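In: I would like the atomic coordinates for the input below:
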Amino acid sequence: MKKILSGLFAAALGFATVPAYSAGDAVPLPDYEWSFDGVFGTYDKAALQRGFQVYKEVCSGCHSLDLIAFRNLADLGYNVDEIKAIAAEYTVEDGPNDEGEMFERNAIPSDYFPAPFPNEKAAAASNGGKAPPDLSLMAKARVGGPNFVRALLTGYEDAPEGFETGDLSYNKYFPGHLIAMAPPLSEDAVEYGDGTAATVDQMAADVSHFMMWAAEPKLEARKNTGVKVMIFLIIFTLIMYAAKRKVFAKVH
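Out: Predicted structure coming up:
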């Protein structure tokens, strides 16, 4: 079941698509609220952990996460032992050994998430001729960012009367409304450890949140630096203004 869901996830992100057939423009994306919005916005660690679970159980069977190492999961609130345990669930290729041969071993925190397929051709052969893309930067690569991902994942519905879809699926948020594969998420597709109800919208929100972090893991640090720079510039401006007033007071 998980393998099927993960295979369908490629379509949800709009990679296995077809041109629009006089279907009109896509519906404008909803303007969702995110904890990381705004100057002082931060990632919600609970949402990140739930989103990682959706990625791990639904998406990772077909989609890689090439730019993320297991140790990066510390940003999500996992401790060292938890990260070691998560890494140990995966195997990675290493070597060569003393005999010049490559070998497999359990992953460790310094390893990056291994790809689900040995190469792009194998990935394409298992997914209808098109290799599922890496998700590391997907939330930044698509116009609309996490809003696009979440909307698309929840935008599947029955086509209007008279709208022919053939073997395709109808998605109200996708331009042309026709997308080549079925919805990737279904109610209770995962079982959240914190007891949160795994509705389609909740899973879509959580995995979108996680994908935003994967695309910009240093967002919080960048914002923190920006705030400090702005405070410095404001204070510096006030000091310079006060100095100017003092220097030119005698002139007047």
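
In: make it CA atoms for all contacts and neighbour counts henceforth
Out: OK.

In: Buried residues in the helix or strand where residue 236 lies, which are they?
Out: Element membership of residue 236, judged by DSSP states H and E, is helix 219-249. Counting neighbours by 16 or more other Cα atoms under 10 Å, one finds that the buried residues in helix 219-249 are 219, 220, 223, 224.

In: What about the closest residue to the second one other than its chain neighbours, how many residues nearby?
Out: Counting by Cα to Cα, 6 or more residues apart in numbering, residue 42 is the residue found nearest to residue 220 once chain neighbours are left out, at 5.9 Å. Neighbour count for residue 42, taken as other Cα atoms under 10 Å: 16.

In: same thing with residue 110?
Out: 13.

In: Tell me how far it lies from residue 211.
Out: From residue 110 across to residue 211, the span is 20 Å (Cα to Cα, to the nearest Å).

In: Please apply the same query to residue 161.
Out: Distance of residue 161 to residue 211, computed by Cα to Cα: 35 Å.

In: which one of the two has more residues nearby?
Out: A count of neighbours by other Cα under 10 Å puts residue 211 above the other of residue 161 and residue 211, at 26 against 6.

In: Residue 47 versus the more buried one, what's the distance?
Out: For residue 211, the distance to residue 47 - Cα to Cα - is 11 Å.

In: still on that earlier bit, I figured the residue nearest to residue 220 was touching residue 36, is that so?
Out: Yes. Taking Cα atoms under 8 Å as the definition, residue 42 is a contact partner of residue 36 at 4.3 Å.

In: Helices of this protein, start to end?
Out: Assignment of helices within the chain using DSSP state H yields the ranges 2-12, 45-54, 80-88, 120-125, 138-141, 146-154, 200-215, 219-249.

In: Give me the contacts around the second one.
Out: In this case it means helix 45-54. Under the criterion Cα atoms under 8 Å, 6 or more residues apart in numbering, residues 75-77, 190, 192, 203, 205-211, 213 lie in contact with helix 45-54.

In: rerun that using 6 Å as the cut-off
Out: The set of residues external to helix 45-54 that reach it, using Cα atoms under 6 Å, 6 or more residues apart in numbering, is 76, 206, 207, 210.

In: for the third one, same thing?
Out: Taking contacts as Cα under 6 Å, 6+ apart, the residues outside helix 80-88 that touch it are 106, 107, 108, 109.

In: Next, count neighbours for the closest residue to residue 104 other than its chain neighbours.
Out: Computed as Cα to Cα, 6+ apart, the closest residue to residue 104 that is not its neighbour in sequence is residue 93, at 4.5 Å. Counted with other Cα under 10 Å, the neighbours of residue 93 add up to 13.

In: Touching, residue 93 and residue 106? I think so.
Out: No. When contacts are counted by Cα atoms under 6 Å, residue 93 is not listed as touching residue 106 (8.9 Å).

In: Please generate a structure for the following sequence too, so the two can be compared:
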Amino acid sequence: MRNLFISAVASLALGTGTAFALGAEGHEGSIVDVAFSFEGPFGTYDEAQLRRGFQVFNEVCASCHGMKYVPIRSLGDEGGPAIPADQLRDYAATLSIIDKESGEERPRIPADMFPTVVGDGMGPDLSVIAKGRAGFHGPYGLGINQLLKGMGGAEYIYSVLVGYEEAPACAPDDAEGYYNVAFTAGGVPDACKDAKGVSTVAGTWIAMPQMITDDVVTYADGTPASAHQVAEDISAFLMWAAEPKLAARKQAGFIAVLMLTLLSVLLYFSNKQLWAPHKGKKTA
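Out: Have a look, this model is predicted:
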């Protein structure tokens, strides 16, 4: 069983929120709790933020990451980026695909999926990565933080994107990759472990270089593109890609709870009416 432990709880100057720091063995690293608009029982996606996130994905991420499970047409759905149909067709046409029937290359249409990106040096598919990465855990696997804060997939992505730091002094010169305080999937050099073999650093080394920096994109809506803003926007977009019907699901859940509450009240009063004539009577 994995040894989960809390190594520190601290505040990070990486953005708004609180950072929960666990050692590499805890698989949590330094995760910043970001106040995304879609959190909570009534939270919804910010359309403008999703559009900015899509721009970041298209200009920064798409060269190394695919989204093979996301249909391009979903970019125009209500509750998502809501990109106009003409712009959607123009965007799809910039992407190519091999036609299954003819075997020839053709431009994509909105009904097609986003491209699959494979090959040496390419990163993982991002279709559902926000649902596949847990940002928050609880001590000893109890999931307490997940109960209070949710899975934290978007926070995990944000924290990794802004979590690049100078390698700690214990790191050997031949350590491969880039040190990231939020990334904990890689191995920790023996020099950065204590006598019991427990990591003494918050994160590990990641193969991806730091891609999100200040002004890495120029937003079409004029929003200042600080590194933290860009990281928040792409994290929100990837959360939408993983769960595009989030708002509809919350609405259905709210209606279900409301109906069950009403049904419970009706059953209570029906029960009282049914048994009222019999209450207080003595049996022979």
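
In: orientation of the helix holding residue 236 of structure 1 relative to helix 200-215 in degrees?
Out: Compare the direction of helix 219-249 of structure 1 with that of helix 200-215 by axes from the mean of the first three to the mean of the last three Cα atoms, to 10 degrees and you get 60 degrees.

In: Tell me the residues of structure 2 aligned with helix 219-249 of structure 1.
Out: Helix 219-249 of structure 1 falls opposite residues 246-276 of structure 2 when the two are matched by TM-score structural alignment.

In: where does residue 242 of structure 1 sit relative to residue 248 of structure 1, distance-wise?
Out: From residue 242 of structure 1 to residue 248 of structure 1 the distance is 10 Å (Cα to Cα).

In: Which residue in structure 2 aligns with the residue nearest to residue 104 of structure 1?
Out: Using TM-score structural alignment, the equivalent of residue 93 of structure 1 in structure 2 is residue 98.

In: try residue 54 of structure 1
Out: Matched to structure 2 by TM-score structural alignment, residue 54 of structure 1 sits across from residue 56.

In: how far away is that match from residue 94 of structure 2?
Out: 16 Å.

In: what about these two, which has more around it?
Out: For residue 56 of structure 2 versus residue 94, neighbours defined as other Cα under 10 Å are more numerous around residue 56 (23 against 10).

In: mind listing what the corresponding residue of structure 2 for residue 38 of structure 1 touches?
Out: Using TM-score structural alignment, the equivalent of residue 38 of structure 1 in structure 2 is residue 40. Contacts were defined as Cα under 6 Å, 6+ apart; by that measure residue 40 of structure 2 touches no other residue.

In: Taking the buried residues of helix 219-249 of structure 1 together, which two end up most distant?
Out: Of all pairs drawn from these, the greatest distance, 8.6 Å, lies between 219 and 224 (Cα to Cα).

In: burial count for residue 8 of structure 2?
Out: Burial of residue 8 of structure 2 is recorded as 14 neighbouring residues (other Cα under 10 Å).

In: Over in structure 1, tell me which residue corresponds to it.
Out: Structural alignment leaves residue 8 of structure 2 without a partner in structure 1 (criterion: TM-score structural alignment).

In: Could you check how far the alignment partner in structure 1 of residue 155 of structure 2 is from residue 179 of structure 1?
Out: Applying TM-score structural alignment, one finds that residue 155 of structure 2 aligns to residue 147 in structure 1. Counting by Cα to Cα, the separation of residue 147 of structure 1 from residue 179 of structure 1 is 18 Å.

In: got it, and residue 93 of structure 1?
Out: Separation of residue 93 of structure 1 from residue 179 of structure 1 (Cα to Cα): 35 Å.

In: Same question for residue 193 of structure 1.
Out: Here residue 193 of structure 1 is placed at a distance of 32 Å from residue 179 of structure 1 (Cα to Cα).

In: out of these two, which sits in the more crowded spot?
Out: Between residue 193 of structure 1 and residue 179, counting by other Cα under 10 Å, residue 179 is the more crowded of the two (27 against 10).

In: Just list the residues touching the counterpart of the more buried one in structure 2, thanks.
Out: With the correspondence set by TM-score structural alignment, residue 179 of structure 1 lines up against residue 206 in structure 2. With contacts taken as Cα under 6 Å, 6+ apart, residue 206 of structure 2 has the following neighbours: 177, 178.

In: same check, this time on residue 65 of structure 2
Out: Residue 65 of structure 2 makes contact with 117, 123, 125, according to Cα under 6 Å, 6+ apart.

In: Specify which member of those residues is nearest to residue 25 of structure 2.
Out: Checking these against residue 25 of structure 2 with Cα to Cα, the nearest one is residue 123 at 22.9 Å.

In: For that closest one, give me its contacts.
Out: Taking Cα under 6 Å, 6+ apart as the criterion, residue 123 of structure 2 is in contact with 64, 65.

In: any idea how far the aligned residue in structure 1 for it is from residue 125 of structure 1?
Out: Residue 123 of structure 2 maps onto residue 132 in structure 1 when the alignment is built from TM-score structural alignment. When Cα to Cα is applied, the distance between residue 132 of structure 1 and residue 125 of structure 1 equals 10 Å.

In: now do residue 202 of structure 1
Out: Shown here: residue 202 of structure 1 relative to residue 125 of structure 1, a distance of 32 Å by Cα to Cα.

In: And residue 137 of structure 1, by the same measure?
Out: Using Cα to Cα, one obtains 23 Å as the distance from residue 137 of structure 1 to residue 125 of structure 1.

In: Quick check on those two: which one has the bigger neighbour count.
Out: In this comparison of residue 137 of structure 1 against residue 125, neighbours counted by other Cα under 10 Å, the higher total goes to residue 137 at 18 against 11.

In: how about the more buried one, what does it touch?
Out: residue 215.

In: Let me have the helices of structure 1 in CSV, adding distance to residue 97 of structure 1 as columns.
Out: Output for the helices of structure 1, formatted as CSV (distance: least, Cα to Cα, whole Å):
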stretch, distance to residue 97 of structure 1
helix 2-12, 32
helix 45-54, 33
helix 80-88, 20
helix 120-125, 26
helix 138-141, 36
helix 146-154, 42
helix 200-215, 32
helix 219-249, 39
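
In: Residue 169 of structure 1 is nearest to which of those?
Out: With Cα to Cα, the closest approach to residue 169 of structure 1 among these belongs to helix 2-12: 9.5 Å.

In: Give me the contact list for that closest one.
Out: Outside helix 2-12 of structure 1, the residues that touch it by Cα under 6 Å, 6+ apart are 58, 59, 61, 62, 132, 153, 181, 184.

In: at 8 Å what do you get?
Out: The set of residues external to helix 2-12 of structure 1 that reach it, using Cα under 8 Å, 6+ apart, is 16-17, 57-63, 127, 132-133, 149, 152-153, 179-185.
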